[in-house]
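**Student:** quick one: sequence plus predicted model below, questions after.
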Amino acid sequence: MRRIHIRDLNFFSERFPERPNPYFEWVWDRTLQDNDVTVFTDQFLHEALRNKSRVKVGVLFEPPAISPEVYAFARTHEEAFDYICTFDESLIASVGSKFVPYIYGTSWIHTGTWGVYPKTRHASMIMSSKKITPGQRLRHEVAGRYGSHFSLFGRGIRPIENKIDGLKDYRYSIAMENCRVNAYFTEKVMDCFLTGTIPIYYGCPKIMKFFNPVGVYTFENLDELDGILKGLSEEDYRSRLSAVWENFAKAVEYFWFEKSLWKSCLSRVV
């Protein structure tokens, strides 16, 4: 198995580099060694300036709305890397740049519990107390206006130990990214697809490029959401089951961001 070292702060346990994938083995580098290939993510990008690994790859996990300083660093220090993987189309379009596209995808639901579950409940929403980004603030507006229309879960509201418990029984779930960025979608929508739940989605403007549009609703504001909520029903869900199954299969493919990293650049240097 190919081994790739990683310097990372996004995942606080060793579960991330130890999660198996068919492309390569992550090795958590805690001492900033000079390796054959080292991946530097977000808050560790600056370490590439003093590292002498044969190949240095940057990976931008968080969007600009969360970590603007990381994007500023990547723009001004791209020469320190062989590649920088990102979903930011403005960076990828830079003439002669080292930025290459990848798909984040991923999931917070254990792979062994994925499936299109029988649905006995109407709709849910899982949220946090954060109000920093546009998407986070809009979540609270949605919960305030429509909270009585669905089961609401989250810290300080109705905690659940496992995220799947807020999805698997529900025909629909409101899934909102922290911000809207082309080609950027995360576990927030993926976890819906991986439990057979139709997402009512705020986020990636190009989500229809990746998934069957019949199996996902999208909105940009409260007025659009209002119209969607009025049309939801058990019959509507059943009419979309073929797309639900198709999107489940697509989500399984997008789960491995390692696969996307491998295709974008790592296969060329390992």
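**Tutor:** Noted; the coordinates are in hand.

**Student:** contacts and neighbour counts: CA atoms only from here.
**Tutor:** Will do.

**Student:** let me see the ranges of the strands in the stretch 1-150 of the chain.
**Tutor:** 3-7, 25-28, 37-41, 55-59, 83-86, 99-101, 121-127 (DSSP state E, counting those that start in this stretch).

**Student:** ok, which stretches of this protein are helices?
**Tutor:** 15-18, 68-76, 89-92, 134-146, 187-193, 207-210, 222-230, 234-239, 241-254, 257-261, 267-269 (DSSP state H).

**Student:** and the last one, how far out from the chain's middle?
**Tutor:** In this case it means helix 267-269. Computed by CA atoms, centre = their mean, to the nearest Å, the chain-centroid distance of helix 267-269 equals 24 Å.

**Student:** below is an additional structure, to be compared with the one above:
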Amino acid sequence: MSISLLPSGVLRSYGEDLSRIPLRHLQWPTGEHDDCGTREADALVGDLKADDDLILTADSRSLWASRRNIRCRVSILTEQPFSTQGHFYTLLRWRGRSYHRVFTHQISLCHALPNARLVEHGGTTLQALPKTPSVKTAMVSLVDSTTHHLPGHRLCHRVAAWSRTACKTTQLYGPGYLALSDKTEAHAPFRYSVIVENSRSKGYFTEKLIDSMLCSNVPIYWGDPSIGSYFDPRGMVVCETQADIQKAIVQASSEDYDRRRPFVDVNQWIAKRLSRSMIHRACDILHDEQDSQSQHHSILNADGFRKNAEQRDSFHTGNDPVPQLTKAA
């Protein structure tokens, strides 16, 4: 069994025919390429075996890709929020059963498809997970970007602009502000970090939040409206408006942070579990299900052997005497 991932953009060059894609274009998240039996330089996706797995990331091409001449199991992973790519989820409700597995952070899609599996968002951009508790020497940080096309991007820019004049104790990072070599620098020394997702969608939270929690921050958070279902909200300041964010920044204090610290530690523990990427956790599910299926087959085989043995022995447990071999006259 091998598990491969088709990176976005590759399909375009092969007429949306999965079977024609060379294996050299695939990624192997769990490093099982050597075991798939198709190590030749010209091997194609069509050469993968029936017990191999290929995962596609959901986009307008992969959802309509041809799977003719494919022997391997094909699954699909949805990463985009429903608020920006709702049509993907509509299509998957229609086409999802044709895949081996549909990996998604959308609980509603899991309810709609029997082959869907829940994989929460997460991942991290930190170069290394903190091994010791962070020493907090500053109050609030905010990492901004140059992107403007989604509501969260624009909200983050407005909060950053407000902070430059109204709350100068907030340390700003990103283009036009203080440069970063590792996101740890923007989180570890601070008690609070302003975390603004690109959009608000249930189940959609990103590595921005995970990075903050891994560094024992209290996130001043705008994003997933169901975030309290994943993390302890007492270790966060959950906001719905720009005014909420600004109020939380102004009210940030050492005393408030210390009161929240037990819940910050709980959220850090959860964040460590979610710091592995969605694709790696999807691979875990495939492995676990394959192991479970193999174990189930072993049990069935053992039961079959036992039943056959019982039937065989039953010939010698009745009232008839056990046949004896006699010498020929």
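**Tutor:** Yep, it's here. Quick caveat: nothing in here was measured; it's all calculated off a predicted structure.

**Student:** what's the closest of the helices of structure 1 to I103 of structure 1?
**Tutor:** Ranking those by proximity to I103 of structure 1 (CA to CA) places helix 257-261 first, at 5.8 Å.

**Student:** how about the helices of structure 1, which one is nearest S53 of structure 1?
**Tutor:** Of all those, helix 267-269 sits nearest to S53 of structure 1, with 11.9 Å by CA to CA.

**Student:** average distance between the closest one and structure 2?
**Tutor:** Compared with structure 2 after the fit, helix 267-269 of structure 1 shows a mean deviation of 3.3 Å (mean CA distance after the TM-score superposition for structure 1).

**Student:** now do that helix: everything it contacts.
**Tutor:** Contacting residues not belonging to helix 267-269 of structure 1 are listed as 37, 55 [CA atoms under 8 Å, 6 or more residues apart in numbering].

**Student:** just tell me what E120 of structure 2 corresponds to in structure 1.
**Tutor:** Matched across to structure 1, E120 of structure 2 falls on I103, judged by TM-score structural alignment.

**Student:** what is the burial count for that match?
**Tutor:** When neighbours are defined as other CA atoms under 10 Å, I103 of structure 1 has 22 of them.

**Student:** any chance of the strands of the stretch 1-150 of structure 1 in CSV, with mean neighbour count too?
**Tutor:** CSV is the format used below for these (neighbours: other CA atoms under 10 Å):
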stretch, mean neighbour count
strand 3-7, 20
strand 25-28, 18
strand 37-41, 24
strand 55-59, 24
strand 83-86, 26
strand 99-101, 23
strand 121-127, 21
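
**Student:** redo the ones you listed as JSON lines? Include distance to R15 of structure 1.
**Tutor:** JSON lines is the format used below for these (distance: least, CA to CA, whole Å):
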{"stretch": "strand 3-7", "distance to R15 of structure 1": "13"}
{"stretch": "strand 25-28", "distance to R15 of structure 1": "10"}
{"stretch": "strand 37-41", "distance to R15 of structure 1": "16"}
{"stretch": "strand 55-59", "distance to R15 of structure 1": "18"}
{"stretch": "strand 83-86", "distance to R15 of structure 1": "22"}
{"stretch": "strand 99-101", "distance to R15 of structure 1": "25"}
{"stretch": "strand 121-127", "distance to R15 of structure 1": "23"}
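
**Student:** tell me which of those lies nearest to S233 of structure 1.
**Tutor:** That would be strand 121-127 among these, by CA to CA, at 7.6 Å.

**Student:** the closest one against structure 2, how far on average?
**Tutor:** By mean CA distance after the TM-score superposition for structure 1, the fitted strand 121-127 of structure 1 averages 0.9 Å away from its aligned residues in structure 2.

**Student:** who does that strand touch, helix- and strand-wise?
**Tutor:** In this structure, strand 121-127 of structure 1 makes packing contacts with strand 151-154, strand 170-176, judged by 3 or more CA pairs under 8 Å, 6 or more residues apart in numbering; DSSP states H and E.

**Student:** where in structure 2 does the longest one fall?
**Tutor:** Matched against structure 2 by TM-score structural alignment, strand 170-176 of structure 1 falls on residues 190-196.

**Student:** and the shortest one, by the same measure?
**Tutor:** Residue correspondence for strand 151-154 of structure 1 in structure 2, counting by TM-score structural alignment: residues 171-174.

**Student:** who touches the matching stretch?
**Tutor:** When contacts are defined by CA under 8 Å, 6+ apart, stretch 171-174 of structure 2 is touched by residues 140-145, 160, 178-180, 186.
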